[in-house]
Structure formats: structure tokens, C-alpha cells
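Chemist: Quick one: sequence plus predicted model below, questions after.
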Amino acid sequence: MTITLKLETLTAEAFKPFGDVIEASDSVQHFTINDGNTERYHDLANIEPGQDGKAIVSIFRGLPRTLPFTVEMMERHPKASQAFIPTNGEPYLVIVAPAGQAPKADELRLFLAQGTQGVNYATGVWHHPLMALNKIGDFIVIDRKGPGDNCDVIQLEEHAIIEAL
């Protein structure tokens, strides 16, 4: 059996059970700095490097996915959060499920992120790897470097499908 995922708009409120939306928005704390030249959108994500971990910054380059797309696996990072911030302004997809036991296909949520929105997956939240859409996508990634394995990967018993947007 295959579940068809329903596309949702990425908002801070809808994504709250899974982590943070990273974006310049009037709904977040912001203030002017640098003699009035810069607006600072402040403290947008709860970056957690975990015990004995160090927060690191990387660039991930993702090939675009083709729709329809079958979701067969999910992953999580049990020791730390992981943030993705797009650099090319292109929309991308975010697939998540609550932290805890391995998710079932009907527990997955699908969000359309705009190219001005990043996401920070909270520690232990299940998510699908990078889902660039229209072209190769570069993302600044803030995650953990440290001892121990910080990536669990599972195959879904039932698959989910993303049809057209």
C-alpha cells in the first residue's frame, strides 16, 4: 500500500513539532543594527550540538528530485539538531515525522519550503534527505561533529508518494 502525501505550506506554527523555520519575517524578533544599515533577525533556531558535540557549518549540494517521487526511507539525528538554509532562492520539499519510534508512511508530513526559508530539524526528528526541486540546490547546513553515530536510517514498511505540486 502507498500513501499519497498532502502538500502543506511551511509556516513556523505548522513546523513547530519538528523544529524551527529559519526566515526573515515580521513574526520573529528583529531589530536594526550597524548604524541603521542592517536588520537583524535574531535567534531563529535552537541549534543543539549535543553532548560532546561541536556545531559545524557545511554546504550540501543536492540534485533536483523528479516528481512523482516515492518516499521509501527516513533518517534522524539522535544526538543533535540539523539546520538547512538554502542559498539559491529555489523552493524545496521537506518531509518530516515526529521524533520517537520509526514512523509509518501515514505519519509523514510534506511541506513546500520557499527559497527564503530554512529549516532546523530538532534532535531526533525523522526527515527525508535533501529534496531540491527545480535545479541543483546548495544549502548551508549547521549540524554536529563529535563522537558517536548521529544518523539512523530506516526503510519505511509502506511507501509514500509525492505526486505533482
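Modeler: It's in.
Chemist: Only C-alpha atoms from now on, for both contacts and neighbour counts.
Modeler: Noted.
Chemist: Mind naming the longest strand for the protein?
Modeler: The longest strand of the chain (DSSP state E) is strand 152-162.
Chemist: in what helix or strand does the residue nearest the centre of the chain lie?
Modeler: Centroid check for the chain by Cα atoms, centre = their mean gives Val119 as the closest residue, at 4.3 Å. In this assignment (DSSP states H and E), Val119 forms part of strand 118-121.
Chemist: what about Thr4, neighbour count?
Modeler: Residues near Thr4, counting by other Cα atoms under 10 Å, number 15.
Chemist: what's in contact with the strand holding Val119?
Modeler: 18-23, 45-47, 81-86, 127 (Cα atoms under 8 Å, 6 or more residues apart in numbering).
Chemist: Drop anything exposed from the residues you listed.
Modeler: Using 16 or more other Cα atoms under 10 Å as the burial test, the contacts of strand 118-121 include 18-23, 45, 47, 81-86, 127 as buried.
Chemist: from those residues, which two are the most distant?
Modeler: Spatial extent of the buried ones among the contacts of strand 118-121 (Cα to Cα) is set by the pair Glu23 and His127 at 19.5 Å.
Chemist: Now do the contacts for Ala113.
Modeler: Thr9, Leu10, Pro91, Tyr92, Leu93, Val94.
Chemist: how many neighbours does the fourth one have?
Modeler: Going back to what we said before, that points to Tyr92. Neighbours around Tyr92, by other Cα under 10 Å: 22.
Chemist: That one: what's it in contact with?
Modeler: By Cα under 8 Å, 6+ apart, the contact set of Tyr92 is Leu112, Ala113, Gln114, Gly115, Met131, Ala132, Leu133.
Chemist: and the comparison structure, right after this:
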Amino acid sequence: MILIPEPLTAAAFAPFGDVIEVGDGRTHYAINYGRTERYHDLAQLDVLENDGKPTVSIFRSQPAQFPLKVEVMERHPHSSQAFLSMQRKPFLVLVAPPAEQPLLEQLRLFVVGADQGVNYHRGVWHHYQFSLDEVRDFLCIDRSGGYGGNCDEYRFVEEVYIPPHPHPFPRKG
């Protein structure tokens, strides 16, 4: 199976989570005496189950080598997990809906724009974060502590690939 990326939109990504971005359709209002526009409550963070607590981390990811063989996906049964590129550059996310295991026919590959982030909802299968062309830092908001395992992995026996792509990646719109 060869996966081709599609632009990230809120509607297309809704079965998997939230798109974190500014826009006219988002709740926003002026703060700081009119000098700042606050775009409010952009993701449904879900981290408190089983005595978990919210945590903010930075994940430093190595660049992927394309074609990329997809060997494993993971899910977090007790929490959401949000990612934003600290370098404000596009990246890819590979997702599948919550299920016992990720199904090949339900895999979706999205291009996350430089001005976007993602928040995976609880139980959504996703590939771990990777950079496209350089070491990249991702701000991650997720769960720590609590009880109960919060990371399930699935290893593919099928051959699934993300082919090489020209840069820059296509933008949404």
C-alpha cells in the first residue's frame, strides 16, 4: 500500500481529532488592551482519566528517510495528544480511527501546514512524529502519571509506504 498525503482540514480530520489553527470560524477575542487576539479553546484536551495530569513536553524528532516504510502505529487509550511544530514548518501525520487495530483501508495521511497543529483524540491510531527534512522539535501536550498503560502499539505485517515527496508540500485550501 502506498499512502499519498492530503491537505489537513478540520472537516477531514474530525474523525481523528482537532486541527489547531487560527481562523474566522474559531472563537476569538481581543485581550491585552486590544493588542492581542486570543483564539480560544482550539483542542479538546483529554488527559485526566485514571489520575493523569496534563504535561507539556518537547519531542525532538529525527528526519524521516523517504520512501518511509510504516512499521508501527500507536494509540493512547486514556488521553488525547497534541502536536505543534516549533519551527512552524509542514509535517505529515498518519492516522486511523479508534479500533482494535488500525485497518489499512482506513489509513489517512495528512499534510499539516506550517500554521497548523493537531490534537489526536483518545484511542486514535497514529504514527509517531517525524521531521521531513531536518531535526525538528514538536511541542506536545499530553498525559503523564496516573495509572493504567496509555500507549498501545500495533506492528504491521503488510507493506505500507509513504513515497518520496517534492518540497514544499501542498498547502490546504
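Modeler: Arrived safely. Keep in mind that what you see is a predicted model, and the values were worked out from it rather than measured.
Chemist: on that earlier part again, so which helix or strand takes in the residue nearest to the residue nearest to the centre of structure 1 when sequence neighbours are not counted?
Modeler: Distances taken as Cα to Cα, 6 or more residues apart in numbering put Val21 closest to Val119 of structure 1, at 4.7 Å, once the chain neighbours are dropped. Assigned by DSSP H and E, Val21 of structure 1 belongs to strand 19-22.
Chemist: just checking, what residue in structure 1 corresponds to Ile4 of structure 2?
Modeler: For Ile4 of structure 2, the aligned residue in structure 1 is Lys6 (criterion: TM-score structural alignment).
Chemist: Next up, the contacts around its match.
Modeler: Arg109, Leu110, Ile162 are the contacts of Lys6 of structure 1 under Cα under 8 Å, 6+ apart.
Chemist: Report the mean deviation for the longest strand of structure 1 after fitting onto structure 2.
Modeler: For strand 152-162 of structure 1, the mean deviation from structure 2 after alignment is 1.1 Å (mean Cα distance after the TM-score superposition for structure 1).
Chemist: how about that strand: buried residues?
Modeler: Buried, per 16+ other Cα under 10 Å, within strand 152-162 of structure 1: His159, Ala160, Ile161, Ile162.
Chemist: Let me know the secondary structure of Asp106 of structure 1.
Modeler: Secondary structure state of Asp106 of structure 1, per DSSP: H, G, I helix; E, B strand; the rest coil, is helix.
Chemist: Just give the nearest non-adjacent residue to it, would you?
Modeler: Nearest to Asp106 of structure 1 is Ile3, by Cα to Cα, 6+ apart, at 6.4 Å.
Chemist: Does that neighbour touch Ile161 like I think?
Modeler: Yes: with contact defined as Cα atoms under 8 Å, Ile3 of structure 1 counts as touching Ile161 (6.1 Å).
Chemist: What separation is there between the residue in structure 2 sticking out farthest from the centre and Asp137 of structure 2?
Modeler: In terms of distance from the mean C-alpha position of structure 2, Tyr33 ranks first, at 33.4 Å (Cα atoms, centre = their mean). From Tyr33 of structure 2 across to Asp137 of structure 2, the span is 32 Å (Cα to Cα, to the nearest Å).
Chemist: likewise His76 of structure 2?
Modeler: Taking Cα to Cα, one finds His76 of structure 2 at 21 Å from Asp137 of structure 2.
Chemist: sorry, back to before: which contacts among the contacts of Lys6 of structure 1 does structure 2 share?
Modeler: Counting by both residues aligned by TM-score structural alignment, their matches' Cα atoms under 8 Å, structure 2 reproduces these contacts from the contacts of Lys6 of structure 1: Leu110, Ile162.
Chemist: Closest to Ile154 of structure 1 out of the contacts of Lys6 of structure 1?
Modeler: Out of the contacts of Lys6 of structure 1, the member with the shortest distance to Ile154 of structure 1 (by Cα to Cα) is Arg109, at 16.5 Å.
Chemist: thinking the closest one is in contact with Ile3, fair?
Modeler: No: contact criterion Cα under 8 Å: Arg109 of structure 1 and Ile3 do not qualify, at 11.1 Å.
Chemist: so who does His42 of structure 1 touch?
Modeler: With Cα under 8 Å, 6+ apart, His42 of structure 1 has these contacts: Val28, Gln29, His30, Phe31.
Chemist: Residue in structure 2 paired with the second one?
Modeler: If I follow you right, that is Gln29 of structure 1. Checking TM-score structural alignment: Gln29 of structure 1 goes with Thr27.
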